[in-house]
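**Student:** no FASTA, just this:
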C-alpha cells in the first residue's frame, strides 16, 4: 500500500439538527463520512446493521456505503459531521458540489467514490469529553462548495485544522498495532532537529526524557520508523549526504565531516552498504 496517496481533504463539514422523527434514507455518499451525535437520539441502519445512537456516539461510514438515519420522535439528534476524501478528488465535471449524495444505488458513479482506508475503522464508538471533539469539528466547518479564488486562503486554514482532526480521530479509532505510542513522535521531531543542527545527543538522553526503558524505546522506535535507532540515524545522514553529492561540488571528505561521520573511510563504507555504490560512483551516476 502506497501511503503517500492518502492526503485527507474535507469537502463539507457542518452541524445539522434533525426534526422529530425525521428520516434521511437510502444515502450513498461519494465521500467518506464521520458523524458525531452532540445532542439527542436516533438510529442508524447500514448494510443490515442497526446502531442506537445518542450523545457522544461517533460513527464512520466509508464512501458508497448505504445508510439511513431516523431521528428520535421526542429527542431528535444533532449531527456534527464531515464528508471527506482520503484521497482528493476533483468532481467538478460530474457534480454541482464536492460532497454529493446519491439516493439511488443504480445511479451511483463508482469511479467517483473515495477510496477505502487500508485499516479497519469501527462504524460505531462512544467518545468521552464530547466538548473536545466538538471543538475540533467547529474549526473546520466548511460549506459544500468548490474552492475558488475568493475562498482559497480560507480553505488552506480549513484543511490544516481538518488534518489535525484526522490525526486525533485515527489515534482514537485505530488499534495500537497501527498507531505507535504518540510519545515517539515527539522524540523523533527532537532527534531530527538535533541531526539537522549537528547536535545529536547520546540515545539514552532521549529515552530517559520519556522515562521509558531502553528496550521499550527500541521497540517503539522500530514500530514508528521501521528501523532501529542507529540505522535510522545512519540513513538520515546518508540521505543528507546524497543531497550534497547531487547538488554541490564539495569533496567526499568534506561531506563526511559535514555530516559528522567519524572518518571518510567509515562514511564511504556505510554509503556503499546502504546504496550499493561508493559516494563517487553515486555522484558520477546522477551527473551523467
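**Tutor:** Structure's in. What do you need? Because the structure is a prediction, the values reported are computed rather than measured.
**Student:** drop to CA atoms for contacts and neighbour counts, all remaining ones
**Tutor:** Noted.
**Student:** enumerate the positions of the helix or strand hosting residue 233 that are buried.
**Tutor:** For residue 233, the host element (DSSP states H and E) is helix 229-247. Of the residues in helix 229-247, 229, 233-238, 241-242, 244-245 count as buried by neighbour count, 16 or more other CA atoms under 10 Å.
**Student:** other SSEs contacting the helix or strand that contains residue 43?
**Tutor:** If you go by DSSP H and E, residue 43 is part of strand 42-46. When contacts are defined as 3 or more CA pairs under 8 Å, 6 or more residues apart in numbering; DSSP states H and E, strand 42-46 packs onto strand 49-53, strand 67-71.
**Student:** by how many degrees do it and strand 67-71 diverge?
**Tutor:** Taking axes from the mean of the first three to the mean of the last three CA atoms, to 10 degrees, one finds strand 42-46 and strand 67-71 inclined to each other by 170 degrees.
**Student:** what's the angle between strand 42-46 and strand 49-53?
**Tutor:** Going by the same axes, to 10 degrees, strand 42-46 makes 160 degrees with strand 49-53.
**Student:** tabulate the helices and strands packed on strand 42-46 (TSV), appending distance to residue 219 and mean neighbour count.
**Tutor:** Shown next, in TSV, are the helices and strands packed on strand 42-46 (distance: least, CA to CA, whole Å; neighbours: other CA atoms under 10 Å):
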stretch	distance to residue 219	mean neighbour count
strand 49-53	38	14
strand 67-71	41	20
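**Student:** another structure for you, compare them:
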C-alpha cells in the first residue's frame, strides 16, 4: 500500500538479511512506495526521496539498487507500473529504487563536481556528490539493513543525467552502472558567443582527462526531437551530436560497444518524461535484466 507520509528518516530496517529473497514462482507482486526525508549536512537541506521496491521480498537472489535523479517525476515516468510489469513478468531482478527529489537548487546541485558551466551553474554539484557518497548511500545501508547490493546503478534525465554520469564516473567503486536519458552533454565552460569550441564541453573533457578507465557500464539515450539546436549546422541536433562525441571519448578510454556502452536513439523521441517513460523499460532490462 502506498505510504505518502513524509517522515524524518528513522534507521529502522525496511527488510532484514533473511528477507532479501523472494519466491520466483510468485508472479503477483506489489510494489511498495514510501516517501522519506533525509537531512543532508553537505547540502544544508532536507532531501525528499521516494522509495519503490517489492513489498514481499523473499526471493532467492540479492536486491539491486537504483538511485534516480529528479525523483519528483516518478509518477509522470510511470515508474511504479513499469517496475511492477517487469518484475511480474520476471524480466528484471528485484530492485530498490531511491528517487531523489530536486528542488529550486536543481541548476546548482546538478552538473559536474567542481566544474560549473560558463554561467556558474552547477556550483553545488560537488556538495551534491558528497551527499550521495557519504550521506545517502550509508543511510540506505542502515535503512535496509543490507551490507551490499548485487549491483548499484545511478540514472537521471537531462541535467540530472549529466549529474549521474559525473558522480558514477568519479565513484566507480560505489557504482556499477549508469543511465543517462537525453543527457545535457552540451554543458560547457565557454559561451557560444565567446569563442566556444567542442573542446569546451565539460563532461567530454572530464572523460578525456581521466587517467584511469572506471569499471563502469554506461547506457545512453537520445531522441531525434530532443531539441532543434544544431551548433555546427551539420543537420544533426546537438543532443545527438554531443552524445555520439561522448561515446567516441569513451572509446578512446578503452570502452567498447555494446559490452561497456549501450546507446538508444529514439526516432520521434522528445525531451520529456513521456519519451523517457517509454525508454525506461529498456534501461531497466539492460541494468537489471535476467
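**Tutor:** Perfect, thanks for sending it. It should be emphasised that the depicted structure is a prediction, and the values quoted were computed from it without experimental measurement.
**Student:** can you pull the TM-score for these?
**Tutor:** Remark: TM-score between the superposed chains equals 0.26 [TM-score structural alignment, normalised by the length of structure 1]; 129 aligned residues with a CA RMSD of 6.4 Å.
**Student:** and the contacts of the helix holding residue 233 of structure 1?
**Tutor:** Here helix 229-247 of structure 1 makes contact (CA atoms under 8 Å, 6 or more residues apart in numbering) with 195, 218, 221-222, 225, 250, 252, 255-256, 259, 271, 274, 279, 282-283, 286-287.
**Student:** in helices, which of those residues appear?
**Tutor:** 195, 218, 221-222, 225, 252, 255-256, 271, 274, 279, 282-283, 286 (DSSP state H).
**Student:** pull out the buried members of those.
**Tutor:** Neighbour-count burial (16+ other CA under 10 Å) is assigned, among those, to 195, 218, 221-222, 252, 255-256, 271, 279, 282-283.
**Student:** which two in those are spaced the farthest apart?
**Tutor:** 218 and 283 (33.6 Å; CA to CA).
**Student:** quick one: which of the helices and strands packed on strand 42-46 of structure 1 is nearest residue 188 of structure 1?
**Tutor:** So among these, strand 49-53 is nearest, using CA to CA, at 39.1 Å.
**Student:** next, the angle strand 67-71 makes with the following helix or strand past that closest one.
**Tutor:** Going down the chain from strand 49-53 of structure 1, the next helix or strand is strand 57-61, by DSSP H and E. Inter-element angle recorded for strand 57-61 of structure 1 and strand 67-71: 150 degrees (by the same axes, to 10 degrees).
**Student:** other SSEs contacting strand 57-61 of structure 1?
**Tutor:** strand 32-39, strand 124-126.
**Student:** buried residues in that strand, which are they?
**Tutor:** Neighbour count says strand 57-61 of structure 1 has 57-61 buried, by 16+ other CA under 10 Å.
**Student:** what's the farthest-apart pair in these?
**Tutor:** Using CA to CA, the two most remote members of these are 57 and 61, lying 13.1 Å apart.
**Student:** from the buried residues of strand 57-61 of structure 1, pick the one nearest residue 135 of structure 1.
**Tutor:** For these, the nearest to residue 135 of structure 1 is residue 58 (14.5 Å; CA to CA).
**Student:** give me the distance between that closest one and residue 25 of structure 1.
**Tutor:** For residue 58 of structure 1, the distance to residue 25 of structure 1 (CA to CA, to the nearest Å) stands at 19 Å.
**Student:** just say helix, strand or coil for residue 161 of structure 1.
**Tutor:** helix (DSSP: H, G, I helix; E, B strand; the rest coil).
**Student:** and for it, the neighbour number?
**Tutor:** As a burial measure, residue 161 of structure 1 scores 18 neighbours (other CA atoms under 10 Å).
**Student:** one more: the one 3 residues further on?
**Tutor:** Each residue near residue 164 of structure 1 was counted by other CA under 10 Å, and the total is 13.
**Student:** that one - that's part of a helix, no?
**Tutor:** Yes: with three-state DSSP as the criterion, residue 164 of structure 1 is part of a helix.
**Student:** that one and residue 171 of structure 1, how far apart?
**Tutor:** Distance from residue 164 of structure 1 to residue 171 of structure 1, by CA to CA: 11 Å.
**Student:** what of residue 27 of structure 1?
**Tutor:** Taking CA to CA, one finds residue 27 of structure 1 at 28 Å from residue 171 of structure 1.
**Student:** and residue 25 of structure 1, how far from residue 253 of structure 1?
**Tutor:** 69 Å.
**Student:** for residue 223 of structure 1, that is, sorry about that
**Tutor:** 34 Å.
**Student:** looking at these two, which is more packed in?
**Tutor:** Higher neighbour count among residue 223 of structure 1 and residue 253: residue 223, with 17 against 14, using other CA under 10 Å.
**Student:** count the neighbours of residue 267 of structure 2 for me.
**Tutor:** 11.
**Student:** tell me which helix or strand it sits in.
**Tutor:** Counting by DSSP H and E, residue 267 of structure 2 is found in strand 261-270.
**Student:** in the next helix or strand after that strand, what's buried?
**Tutor:** Helices and strands here follow DSSP H and E; after strand 261-270 of structure 2, the next one along the chain is helix 273-288. Across helix 273-288 of structure 2, burial judged by 16+ other CA under 10 Å covers 273, 275-277, 279-281, 283-284, 286-288.
**Student:** elements contacting helix 273-288 of structure 2?
**Tutor:** The contact analysis (3+ CA pairs under 8 Å, 6+ apart) places helix 273-288 of structure 2 against helix 79-88, strand 177-181, strand 217-225.
**Student:** most tightly surrounded among those?
**Tutor:** strand 177-181 (a mean of 28; mean count of other CA atoms under 10 Å).
**Student:** so what touches it?
**Tutor:** 151-158, 161-162, 164-165, 168, 216-222, 276, 283, 287.
**Student:** how many degrees apart are that strand and strand 261-270 in direction?
**Tutor:** Angular relation of strand 177-181 of structure 2 and strand 261-270 on a 0 to 180 degree scale: 20 degrees, by the same axes, to 10 degrees.
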